[in-house]
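Participant: just a sequence and a predicted model for now, questions to come.
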Amino acid sequence: MSRRLIVEADGGSRGNPGPAGYGAVVRDAATGTVLAEIAESIGTATNNAAEYQGLIAGLAAAARLDPAAEVEARLDSKLVVEQMAGRWRVKHPDLRPLHERARDTAEQLGAVRYTWVPRARNAHADRLANEAMDAAAEGRPVRLDTAESPEPWEPVGAGAAASAEGAPGGGTAGAGADASAHGGPAAPAEGSGASEDPAPAPADAGAAPDPAADADTGAQPGVAGSAAATGWAAPDTSPTRLILLRHGETPLSSEQRFAGVGDIALTDTGHAQARAAARHLADSGIDAIVSSPLRRTRDTADPIAAELGLSVEEEPDLRELDFGAWEGMTFGEVQEAHPEELARWLANPHTAPFGAESFAEVAHRVAEARDRLLSRHARKTILVVSHVTPIKVLLQQALGAPPEALFRMHLDVGCLSRIDCYSDGPMVVRALNDTGHLTGHLA
């Protein structure tokens, strides 16, 4: 059986054109182990040229490790992925030689397929590209040990990226529908106020996008990279619509206490909120209902399912963050009893309270759950009944916003938010914390 490798590649330019560099990582697909890292400054170049050179370097490193390997090359440049797949023409004269070099290098491997990923899933290569540019600017050697906490990674073939036959090297190429973004802490708790808004962790800085990238695609207006990606205009595909409903009130949410994976019942008000949501959503064209398996979300989802004549799919990865020993405590009580542990938890999204669950773990599983829903219910309208942390993560990732955005959102119990997810990348937030259906209708 052929060895399977993952190549993660990125490039950037500070000025476009300007001082440029690239980074590439080769991983073992089975374990995620880093087998090779490459980072190099390339002088003055455009973002697109740097992206291509990162891909070439990554493929060459994979070929040196095993010329017979099956490779999945992951890039956050849709331009490079689509051109390597043969779906977009290479019109710019400066990119044609790089495209040919990439094809020639790919042919040295057993098979190569190309996958578009959001920048947040390409953070290791992105850091290496920035390190190459920093090193050149500071007149020092490149340091390859710049990686911080390891990002979540996926085995070959994972994710929602679409594929097409005919890529160089005998493999497939894809630019897929996966527009998620991992990383960043999510706001905790089922309550409102201070317990929902700990201090955020800083976001990684990325190489600047190439504003001229779409000019070389040969694609029609409306594809990713055009106005569609900004949210001003809809792409030329029908979206998958996510209607996000936070469950109704519970005894803990009414007292602003941490409520994680405990099976908490709704209050009478919470049940009334669920009924009000059912009446409001009766004519919303919902095709599927997906719920966290916890009691408070199922008790919110079930009246809606009965109103619409649908069943409820349970998705375990949409459950709330596990707060461990802090379950049932207020933010103030935790701060008084465990100040050092709380400070570490708020400062680092990879830190879990008392060995429970970290913000980063929640962000990763929620993004995976969303990707499965988008694949399973493409171009449908999905009601997602979940909790404050998963819903904030979905909104933050859809906006492409930094982690700080999570702590500038407030979600009331029983509120609705909406996201349109397009198959060629963009996600557009249509509503956030809508509680109009609850006013005067809690019967």
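Facilitator: Structure received.
Participant: C-alpha only now, for contacts and for neighbours.
Facilitator: OK.
Participant: buried ones in stretch 285-299?
Facilitator: Taking 16 or more other Cα atoms under 10 Å as the neighbour-count basis, stretch 285-299 is seen to contain the buried residues 286, 288-299.
Participant: what's in contact with it?
Facilitator: Residues outside stretch 285-299 that contact it (Cα atoms under 8 Å, 6 or more residues apart in numbering): 246-248, 250, 261-266, 271, 274, 301, 305, 310-319, 377, 380-387.
Participant: put this next to the previous one:
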Amino acid sequence: MTRTFVVEADGGSRGNPGPAGYGAVVKDADGGTLRETAEYIGHATNNVAEYKGLIAGLRAAHALDPDALVRVRMDSKLVVEQMSGRWKIKHPDMRPLATEAQGIFPPGSVSYEWIPRAKNKHADRLANEAMDAGKAGKQWEAGASTAELEAGPEAEPDSGPEQLAPAPAAPAAGWAADLGTPTTLVLLRHGETALTPEKRFSGSGASGTDPELSPAGRKQAEAVAASLAARGTVQAIVASPLRRCQETAAAVAARLGLDVRTDEGLRETDFGAWEGLTFAEARERYPEDLAAWLASPEARPTGGGESFAEVAHRVAVARDKILARYANRTVLLVTHVTPVKTLVRLALGAPPESLFRMELSAASLSAVAYYADGNASLRLLNDTAHLR
């Protein structure tokens, strides 16, 4: 099973530029500390120290497991936005550091989340220990560190690391200053297939049949296409590679005169051996596996499918790429139940069990707006007015 790590990193400079140091900590899925690292780096700026802290944290995580999924949490808005691809890296000192950080894990393995400084106390204290050691003419020593003890429980993730890259804990966009035009993702679940009315697991696994739209599903696709054409707000279309989404997206694209871009990150969950089964059939054949899957976002379906934590990670990566590519535009994502619910969950900062508490009909529309400060606002959920 793929491991998930949380890397918390920070850096500081007493003078900016001035004597500088960084700190980073790698934590497991339960918030337990696996490894700490810190270093005095001499004369540097805050931003250089923050990037060096990120690099050190990623290298420490890579040494533990090079195949892990990593969730980076930092209070540096600059580093988070630049590494997520939403802000350009203009300063020449930052570019090689960002490139080095990007090359430690394979693409798609790392996601980034901004957190308030109060939530990053562990790494902050490590960085200050490193700077204190440098002031005394020494280097930081792990055995002498009291950073974890001084940081206390507040430094631990306030939710499990399966909640990848949710919106930062900042004031709701509606209560903040005008942040300009948001990037809006309109989330369209594909139309019905023959499996939809029977409520069968229909994912993206090798054993799946990749069904096409049924006659009812094609009518739904045409109905939602007409509705979106009437609204006239969609400026781009991105779809899952699976047939039911490609066919739904094609119907909309034909009405709007747009091309369809495909993103693998938007595909449905791989349900393993449950593909094609009803929930009752899966419960009868694999009761223990199903119970574990319902109880934990880290559990996989029978036969090596995907956990909800793994799906959340790739969906968050796809989301960040799309937000960077289509900044301040309205984009239609034609995808599946789990990706839509995951995007809504992450926008709300809701726990993983919320996935089981949302209704999402075939060919329904939902929408999330993303603002310049990293905030997200749920605008619509499961709208089916166009089908009535």
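Facilitator: Thanks, I have the structure now. Keep in mind that what you see is a predicted model, and the values were worked out from it rather than measured.
Participant: which among the contacts of stretch 285-299 of the first structure count as buried?
Facilitator: In the contacts of stretch 285-299 of the first structure, the ones that pass as buried (16+ other Cα under 10 Å) are 246-248, 250, 261-262, 265-266, 271, 274, 301, 305, 312, 314-315, 317-319, 380-387.
Participant: which residues touch the nearest residue to residue 300 of the first structure once chain neighbours are set aside?
Facilitator: Once its chain neighbours are removed from consideration, residue 300 of the first structure has its nearest residue in residue 274; the separation is 4.8 Å (Cα to Cα, 6 or more residues apart in numbering). Contacts of residue 274 of the first structure were listed using Cα under 8 Å, 6+ apart, and they are 247-248, 299-301, 303-304, 414.
Participant: which helix or strand contains the residue opposite residue 298 of the second structure in the first structure once aligned?
Facilitator: Counting by TM-score structural alignment, residue 298 of the second structure lines up with residue 350 in the first structure. When secondary structure is defined by DSSP states H and E, residue 350 of the first structure falls outside every helix and strand.
Participant: check residue 216 of the second structure too.
Facilitator: Per DSSP H and E: residue 216 of the second structure is located in helix 215-231.
Participant: list the buried ones in that helix?
Facilitator: If you call a residue buried by 16+ other Cα under 10 Å, then helix 215-231 of the second structure has these buried ones: 217-229.
Participant: wait, a helix at residue 342 of the first structure?
Facilitator: Yes - per DSSP: H, G, I helix; E, B strand; the rest coil, residue 342 of the first structure lies within a helix segment.
Participant: just say helix, strand or coil for the nearest residue to it once chain neighbours are set aside.
Facilitator: Ranked by Cα to Cα, 6+ apart and with sequence neighbours excluded, the top spatial neighbour of residue 342 of the first structure is residue 335, at 6.4 Å. Three-state secondary structure (criterion: three-state DSSP) places residue 335 of the first structure in helix.
Participant: now which residue in the second structure aligns to residue 335 of the first structure?
Facilitator: With the correspondence set by TM-score structural alignment, residue 335 of the first structure lines up against residue 283 in the second structure.
Participant: thought its match was touching residue 294?
Facilitator: No - with contact defined as Cα atoms under 8 Å, residue 283 of the second structure does not count as touching residue 294 (11.0 Å).
Participant: of all the residues in the strand ranked longest in the second structure, which ones are buried?
Facilitator: Counting by DSSP state E, the longest strand found in the second structure is strand 33-44. Taking 16+ other Cα under 10 Å as the basis for neighbour counts, the residues of strand 33-44 of the second structure that come out buried are 33, 35-44.
Participant: and that strand, how far from the chain's centre?
Facilitator: For strand 33-44 of the second structure, the distance from its own C-alpha centre to the chain's C-alpha centre is 26 Å (Cα atoms, centre = their mean, to the nearest Å).
Participant: check which element follows it along the chain.
Facilitator: For strand 33-44 of the second structure, the succeeding helix or strand toward the C-terminus, using DSSP H and E, is helix 46-64.
Participant: ok and that following helix relative to strand 33-44, angle-wise?
Facilitator: Using axes from the mean of the first three to the mean of the last three Cα atoms, to 10 degrees, the interaxial angle of helix 46-64 of the second structure with respect to strand 33-44 works out to 150 degrees.
Participant: could you point out which element follows helix 46-64 of the second structure?
Facilitator: Downstream of helix 46-64 of the second structure, the next assigned helix or strand under DSSP H and E is strand 69-74.
Participant: what's that following strand packed up against?
Facilitator: In terms of contacts (3 or more Cα pairs under 8 Å, 6 or more residues apart in numbering; DSSP states H and E), strand 69-74 of the second structure is packed against strand 4-13, strand 110-114.
Participant: in the helix or strand following the last one, which residues are buried?
Facilitator: Helices and strands here follow DSSP H and E; after strand 110-114 of the second structure, the next one along the chain is helix 121-135. Residues 121-134 are the ones in helix 121-135 of the second structure that count as buried (16+ other Cα under 10 Å).
Participant: okay, and stretch 289-300 of the first structure goes to which residues in the second structure?
Facilitator: Using TM-score structural alignment, stretch 289-300 of the first structure corresponds to residues 237-248 of the second structure.
Participant: rewinding a little: want to throw the helices and strands packed on strand 69-74 of the second structure into CSV with distance to residue 68 of the second structure and mean neighbour count?
Facilitator: Written out in CSV, the entries for these read as follows (distance: least, Cα to Cα, whole Å; neighbours: other Cα atoms under 10 Å):
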stretch, distance to residue 68 of the second structure, mean neighbour count
strand 4-13, 6, 30
strand 110-114, 9, 24
